[in-house]
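Student: quick one: sequence plus predicted model below, questions after.
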Amino acid sequence: MSVKPRRPLLNPYEKSMIQFLETCVDNNYKVSPQVSLFQICQQVSNLDCELRKFLFSPSAVDALITDLNYNPCLVVEFQSQYHDSPEAKERDRKKATLLEFAKVPLICSRVKDCSLLYLSSQDEQVVWNLYTGQNRENAQALIRQYCQESVAPQL
């Protein structure tokens, strides 16, 4: 039996998104890919059986932005056509529910029409044209806004 390292750890879309997220935040934040949901959310009271099982499963988020003390500020999920199946939608719903309980904001990203990146939160959506660069600043501002809101109460 043998084992070898998985290379690369991220696919090209994930790598591009991590690099983009790093341009959105300053040195007061850290961007980490593939973080276990269990590392972000801590059960403090009884959860529905299905949510509890999901929390302790190997489920991970695509990107977590933390402050310098590693307090979660924002989760970004990179979605593709694989998230369209009923099973994937159910996993995404459970993940969103747990993050909402933990009060960690969630933004989903998805490329549509080959060159449009949609960043969607529960309250708003920004569309960034990857080909022309139009609205890149708005996409960056959305990420920054959620990070700053997340740390504001702790100051």
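Tutor: Looks like it came in fine.
Student: going forward, measure contacts between C-alpha atoms and count neighbours the same way
Tutor: Fine.
Student: need the three-state assignment for the residue most central in space within the chain.
Tutor: By CA atoms, centre = their mean, the chain has its centre lying nearest to residue 76, at 1.6 Å. What DSSP: H, G, I helix; E, B strand; the rest coil gives for residue 76 is strand.
Student: so it makes contact with residue 118?
Tutor: No - taking contacts as CA atoms under 8 Å, residue 76 lies outside contact range of residue 118: 11.8 Å.
Student: name the residues contacting each of the two.
Tutor: 108, 109 (CA atoms under 8 Å, 6 or more residues apart in numbering).
Student: now do the strands in this protein.
Tutor: Assigned by DSSP state E, the chain shows strands spanning 29-36, 60-67, 72-79, 106-112, 116-120, 125-129.
Student: could you identify which of those is most buried?
Tutor: Comparing the strands of the chain by mean neighbour count (mean count of other CA atoms under 10 Å), strand 72-79 comes out on top with a mean of 23.
Student: and the comparison structure, right after this:
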Amino acid sequence: MSIKSKRLINSYEERMLEFLQTCIDENYKIHTQVSLCQFCEQDSNLDIELRKFLFSSSVDALITNSDYKPCLVVEFQSSYHDYSEARERARKKATLLSLAAVPLLYSRVKDFGLLHLYSQSEEIVCNLFTGNRRENAQALIRKYCEQSISSDVRVTA
């Protein structure tokens, strides 16, 4: 039996992380593959399914401020996320992040390099090849990073 190391992220995730890095300054940090229970703390009784999910799931990218307080989660979407099981996991994750008051954006590249950044209430599309509307996408990320958040992130039900 042998075990070998493997790459932490795939090439799509790498491109997204490179893009996110252009959106933030030195006052923020990007963390990858962070377990939800590392930055969300259960404060009261949660549904058993959500509790299990809290301790068994991670986020693609977590942006924190310089004090390591969560500012924004970015989930990288692909066609895999169109399946019902993946949509159910995304729903649970969105529920927990909403309870913890941590903003969530989804990113998905479609149609030959068009980056869609979206939440339940807004969407920005930019062209990764031409740079068209890139500043709008960067402004959206910065908006979430600059918003103040509570000092204690807790999941409440």
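Tutor: Structure's in. What do you need? Fair warning: this is a prediction, and the values are worked out from it, not measured in the lab.
Student: would you mind getting the average deviation of the longest helix along structure 2 from structure 1?
Tutor: As assigned by DSSP state H, the longest helix anywhere in structure 2 is helix 84-99. Helix 84-99 of structure 2: mean distance to aligned residues in structure 1 after superposition is 0.2 Å, counting by mean CA distance after the TM-score superposition for structure 1.
Student: can you name the residues that contact the aligned residue in structure 1 for residue 97 of structure 2?
Tutor: Using TM-score structural alignment as the criterion, the counterpart of residue 97 of structure 2 in structure 1 is residue 99. Residue 99 of structure 1 is in contact with 41, 105, 106, counting by CA under 8 Å, 6+ apart.
Student: residue 60 of structure 2 contacts residue 30, correct?
Tutor: No - when contacts are counted by CA under 8 Å, residue 60 of structure 2 is not listed as touching residue 30 (10.0 Å).
Student: ok, residue 144 of structure 1 touching residue 23?
Tutor: No - look at residue 144 of structure 1 against residue 23 with CA under 8 Å: they stay out of range, at 9.9 Å.
Student: and residue 41 of structure 2, how many neighbours?
Tutor: 15 (other CA atoms under 10 Å).
Student: what lines up with it in structure 1?
Tutor: So, by TM-score structural alignment, residue 41 of structure 2 is matched to residue 42.
Student: number of nearby residues for the closest residue to its match other than its chain neighbours?
Tutor: Residue nearest to residue 42 of structure 1 in three dimensions, not counting chain neighbours: residue 102, with 7.6 Å by CA to CA, 6 or more residues apart in numbering. Using other CA under 10 Å, residue 102 of structure 1 has 15 neighbouring residues.
Student: I figured residue 102 of structure 1 was touching residue 38, is that so?
Tutor: No - taking CA under 8 Å as the definition, residue 102 of structure 1 is not a contact partner of residue 38, at 11.1 Å.
Student: residue 37 of structure 1 and residue 64 touch, don't they?
Tutor: No - look at residue 37 of structure 1 against residue 64 with CA under 8 Å: they stay out of range, at 9.8 Å.
Student: sorry, back to before: angle of the longest helix of structure 2 against strand 104-110?
Tutor: In terms of direction (axes from the mean of the first three to the mean of the last three CA atoms, to 10 degrees), helix 84-99 of structure 2 departs from strand 104-110 by 140 degrees.
Student: ok and helix 84-99 of structure 2 relative to strand 58-65, angle-wise?
Tutor: Helix 84-99 of structure 2 and strand 58-65 are oriented at 30 degrees to each other (the same axes, to 10 degrees).
Student: for helix 84-99 of structure 2, the distance to its chain's centre please.
Tutor: Distance of helix 84-99 of structure 2 from its chain centroid, counting by CA atoms, centre = their mean, to the nearest Å, is 12 Å.
Student: please apply the same query to stretch 144-157 of structure 2.
Tutor: With CA atoms, centre = their mean, you get 14 Å for stretch 144-157 of structure 2.
Student: now do stretch 126-146 of structure 1
Tutor: That offset, for stretch 126-146 of structure 1, works out to 16 Å (CA atoms, centre = their mean).
Student: got the contact list for it?
Tutor: 21, 23-25, 73-74, 105, 115-120.
Student: which one of these sits closest to residue 48 of structure 1?
Tutor: residue 105 (20.9 Å; CA to CA).
Student: cool, thanks, signing off.
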